[in-house]
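>>> here is a sequence with its predicted model. Questions after.
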Amino acid sequence: MVMHRRLFIDGWRHAVALPIVRGIKAGAIALTLFFALSVSASAAADVAALRQKAEQGDATAQYGLCMAYFKGKGLAQDDRQAFEWCHKAAKQGHARAQAALGMYYEDGIGIAQDKAKAAHWYQKAAEQGSRFAQHCLGVLYYNGEGIEQDKQKAVYWFQKAAEQGHAAAQGALGVCYEQGIGIAQDEARAAYWYRKAAEQGFATAQLCLGQLYYYGEDLEQDKQKAVYWFQKAAEQGHAKAQYNIGFMYHNGEAVPKDDVRALEWFQKAAGQGLAEAQYTLGGMYYYGLGVARDYAQAAQWAGKAAAQDFVEAQQVMGMMYCYGRGVDKDYAQAAQWWRKAAEQGDVTAQRGLGALYALGQGVERDYGQAASWWGKAAGQGEAKAQYALGMLYALGKGVAQDSRLAAEWLGKSAAQGDEDAAKALQLLQQEGIEALVEKYNTVTVTLFEGDIIFDKGIRIITPK
């Protein structure tokens, strides 16, 4: 449910994202929060008297005893006993017990998880007006968990709960309006519901509202308001909001440009495991932005993001191992990281992996593999990979010699301004493929070394 719109910081091939939350999961609301307001009253009650009433069939007492067991107030904490008393009260139509029973089944607390039963009990409580159950039922319909997915029904129940002031439901309804899920897309209505939830302190809605103001696609752009809401969410510990604040300090958007402050926010988000922040923090250390340059720290943070399958970080780790920056030079490790990124379509990693195969560094030399990976990068418009692939066709290494394909790929590279490709193409056109082979065949290794692997640094990628 999450989509990343990418913005870019100069340097570290920087895909700095302002993540947009595309869904809010009700299951993230802990069962303890559901009970929080009423436990104190039941804790103060005489448990023996409560049990006597519960055993006589009093639904309110049964629910109270459930809460006492759940919190361990006046007796030993026991999830199974809590469930049993909750179930008794729910069967008698007690709305709060029905909603709680839904959570027991949804999260599998003290019982086997069963989302179909969770939906059943949420439905009963929702029909009695429980805003908590309405929100949870909406999420089950949204995700198709335990019941058939139905986004329109999800919106219906989100609306019911939102109108009663349930913050998470208001946020979820905002998502539906923003993306046109189960209802006509309407960014103004999305902002309305996000603001309702944000004003109640719901951090995810604060993030989403800030995002709307930042981009200003249908809502009037206002980066001051974006900062305000990002700050609210960030101060509550929301990692993506912390990241966004760091981004704005780095760029000097609606706040003074300050890489030291940016670094602080990136560190907070990275410490919570946000891959984009870990990767970005690595870039700050790599270039010494807001902190002394430290390749070891750069590699450490990029490595954390790479371990989360963050493709840009995997590409960077390949570069770090190939250069020996912050880590010991290790072409085999470089090849492993580049392969991970290349398989996800990263064009720089595809080019680098192709070069390692051509050079036999970290892998056994294999011009067929080089041609394959350079072909993938070349197909994405990567100029140096187009040049390298053209030369393989000219030299007949890894592919059948083919002057037409050599000219085609050299021409594509030359059209992007690659001078090496332009010189090779000129020789091919003026003197033929034999002349090109005679000049280059004896220096194959030096041909594929150097800037075919890198541009002697980390490429600055422009926004897509």
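In hand now; what should we look at?
>>> alpha carbons only for contacts and neighbour counts from here, please
Fine.
>>> surely Tyr367 touches Ala358?
Yes - with contact defined as C-alpha atoms under 8 Å, Tyr367 and Ala358 form a contacting pair (5.4 Å).
>>> okay, the two: which has more neighbours?
Neighbour count, other C-alpha atoms under 10 Å: between Tyr367 and Ala358, Ala358 has more, with 27 against 21.
>>> the more buried one and Ala371, how far apart?
9 Å (C-alpha to C-alpha, to the nearest Å).
>>> may I have the residues that are in contact with Lys153?
138, 141-142, 182 (C-alpha atoms under 8 Å, 6 or more residues apart in numbering).
>>> my bad, should have said Gly216
With contact set as C-alpha under 8 Å, 6+ apart, Gly216 has these partners: Asp222.
>>> make sure Phe310 is actually in contact with Ala275.
Yes - under the contact definition of C-alpha under 8 Å, Phe310 touches Ala275, with a separation of 6.6 Å.
>>> okay, pairing it with this:
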Amino acid sequence: MAWLHFGGLGVQQSDEEAFDYWYHVHVRSTDAVLKPISTFMVGWCCYLGRGTRQDSAEGFRLFGQSREQGLLLGGKWTMDWSWGSPLDELESLSAIATRFYRCCAVSSDGTNMLLDHLLAMCSLYGFGTTKDQPKAAAALQELATDGFAPSQIALGSCYHCGIGIEQDDHLAFAWFSRSADQLDFWGQLCLADCYSAGYGTEADPLKATELYQAASDQGNASAQTRLANRYYTGQGVDRDYAQAIRWYRRAAEQGNANAQNKLGNCYQNGIGVDRNFQMAMECYRRSAAQGNAAARRSLSMLRLWRTL
């Protein structure tokens, strides 16, 4: 019923009704296919403010939860693949992938930007359907031109990586700028990365920091980690360990593995906080549990050092 209401197929289109149905499945279902799909779609409703209050950070938390439940398209892959991450691991014809693609395809009538965006992303990755990256890039171009911020980010990523379209960092920068102009916190992050590294524009540490701050204030854990790094090193801002700790903590509380590792390092060495090996080990454990190799090494070395 959620998909029928979201697409307005045979019933009155209603984001609120769709959200309620998806949320019910997200909270109560144990179905291994329907639950992660519903979690993912509740995340999108939160991210965009469709059928519920807009909360981009909560949306991203739910994207991550959907990946943990088995929907590979969730987590960092929802947005964060533009800086060289391998896309092949997203190619899937699993039960979840094929069901998700079929639901999007059946519900879309060409007027629902989110559904059309998700279909394009499925085509880009080969998630539940045949991979066709030029077709996906063309669809994202149309949606981006119509002003859909997530498609602007995805199109910018395609231009940056040369996926389905000729590589062009200047156009990547332009599309990230348009999404950031809409205050999309992932668009702000991508644009900040461009200013930080000089992709498609002259490097501008101050502008990068300003954008990291804007995205951080909206709850973007990746931006919070990057902002903390800049306070830690004094790049684009005066060095301030107290501010670095503040933002590492904010990101770590949201489960960002890099922030957890950095916070552990600060506790281990007494940087910006009192030295506390127990807290350091706890931060390293949380980061290592997510696969952070640096945290695993630090945790092993700290354990060894404490036995000497």
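That came through, no problem. These numbers come from a predicted model, not from an experiment.
>>> before we move on, the earlier item: neighbour count winner among Phe310 and Ala275 of structure 1?
Taking Phe310 of structure 1 and Ala275 together and counting by other C-alpha under 10 Å, Ala275 has the greater number of neighbours (24 against 20).
>>> check contacts around the counterpart of the more buried one in structure 2.
By TM-score structural alignment, Ala275 of structure 1 lines up with Ala257 in structure 2. Contacts here follow C-alpha under 8 Å, 6+ apart; on that basis Ala257 of structure 2 touches 286-288, 290, 292.
>>> mind checking which of those residues are buried?
Listed as buried from the contacts of Ala257 of structure 2 are 286-288, 292; burial here means 16 or more other C-alpha atoms under 10 Å.
>>> closest to Gly200 of structure 2 among those?
The shortest gap between Gly200 of structure 2 and any of these belongs to Asn292, at 29.9 Å (C-alpha to C-alpha).
>>> list the contacts for that closest one?
Asn292 of structure 2 makes contacts with 257-258, 261, as judged by C-alpha under 8 Å, 6+ apart.
>>> repeat the analysis, applying 10 Å as the threshold.
Residues near Asn292 of structure 2 by C-alpha atoms under 10 Å, 6 or more residues apart in numbering: 257-258, 260-261, 284-286.
>>> can you check His250 of structure 1 too?
Applying C-alpha under 10 Å, 6+ apart to His250 of structure 1 gives the contacts 9, 244, 256-263, 284, 289-290.
>>> pick out the most distant pair among the residues you listed.
Spanning the widest gap among these are Pro256 and Met284, at 17.6 Å by C-alpha to C-alpha.
>>> which of those two has more neighbours?
Shown here are Pro256 of structure 1 and Met284; by other C-alpha under 10 Å, Met284 has more neighbours (29 against 12).
>>> was I right to think Cys161 of structure 2 contacts Asp169?
Yes - under the criterion of C-alpha atoms under 10 Å, Cys161 of structure 2 is in contact with Asp169, at a separation of 8.4 Å.
>>> in helices, which of the buried ones among the contacts of Ala257 of structure 2 fall?
286-288 (DSSP state H).
>>> ok, Leu427 of structure 1 to Val260 of structure 1 distance?
52 Å.
>>> neighbours of Gln224 of structure 1, just the number please.
When neighbours are counted by other C-alpha under 10 Å, Gln224 of structure 1 comes out with 15.
>>> can you find the partner of it in structure 2?
So Gln224 of structure 1 corresponds to Leu206, using TM-score structural alignment.
>>> which helix or strand contains its match?
In the assignment (DSSP states H and E), Leu206 of structure 2 maps to helix 205-217.
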